[in-house]
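K.L.:
how does the following fold in three dimensions:
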Amino acid sequence: MYPLCINHAGWILPRKILTGSIGRIAGFGQAGSAVIPFMTGALASRFGIKPLQPLLVAMMGLMTALWEIIPNHAKRRD
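P.N.:
The predicted structure is shown next:
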């Protein structure tokens, strides 16, 4: 999702705010990459490994939904 967001931001955002926006996207990407393993470990330590499969299916469904809502063709705004 991260490369997709960076590429899409390059097409839809004006050039004057693009650099700051890419920094924010990178920050959210790093935070997300830390939260999901922590959440998985917390669930596994509390309930065992049974909730891990539904968590994986939910994450894949969320990523698929996010992939579908991003438009295919965007025009650059300058």
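K.L.:
drop to CA atoms for contacts and neighbour counts, all remaining ones
P.N.:
Noted.
K.L.:
which one's the longest helix in this protein?
P.N.:
helix 15-47 (DSSP state H).
K.L.:
tell me what angle the helix or strand just after it forms with helix 15-47.
P.N.:
Using DSSP states H and E, the helix or strand that follows helix 15-47 towards the C-terminus is helix 52-69. Taking axes from the mean of the first three to the mean of the last three C-alpha atoms, to 10 degrees, helix 52-69 and helix 15-47 form an angle of 160 degrees between their directions.
K.L.:
another sequence for comparison is provided below:
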Amino acid sequence: MFKNKKKQYFLLLTIFFIFSLSASAQCAMCRAALGGDGNKVQAQAVNDGIVYLMAVPYFLVAAIGYAIYRMRKKKKLD
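P.N.:
So this is what the prediction gives:
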């Protein structure tokens, strides 16, 4: 039963990760500076950079949360 839940969580996490890759984030100042038809490549590069920078804190929080979960679980077993 535990393995089944683990597979479900992994599948859900994978689905969220795949659908979050198409997110585009840009502040108003960046949009104004990169607006226009000539800057499409630069605007896409800025969007990608923002999304990558935004993802790092989420991964760090997830790793810390998982470490705390493992410590608490190990403590309960002792």
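K.L.:
list the helices and strands the longest helix of structure 1 packs on?
P.N.:
In terms of contacts (3 or more C-alpha pairs under 8 Å, 6 or more residues apart in numbering; DSSP states H and E), helix 15-47 of structure 1 is packed against helix 2-12, helix 52-69.
K.L.:
kindly recompute the last result at 7 Å.
P.N.:
Contact analysis of helix 15-47 of structure 1 by 3 or more C-alpha pairs under 7 Å, 6 or more residues apart in numbering; DSSP states H and E lists helix 2-12 as its packing neighbours.
K.L.:
just how off-centre is the helix it packs on within its chain?
P.N.:
Centroid separation for helix 2-12 of structure 1 versus its chain: 11 Å, with C-alpha atoms, centre = their mean, to the nearest Å.
K.L.:
now the angle from it to helix 15-47?
P.N.:
Using the same axes, to 10 degrees: helix 2-12 of structure 1 against helix 15-47 is 160 degrees.
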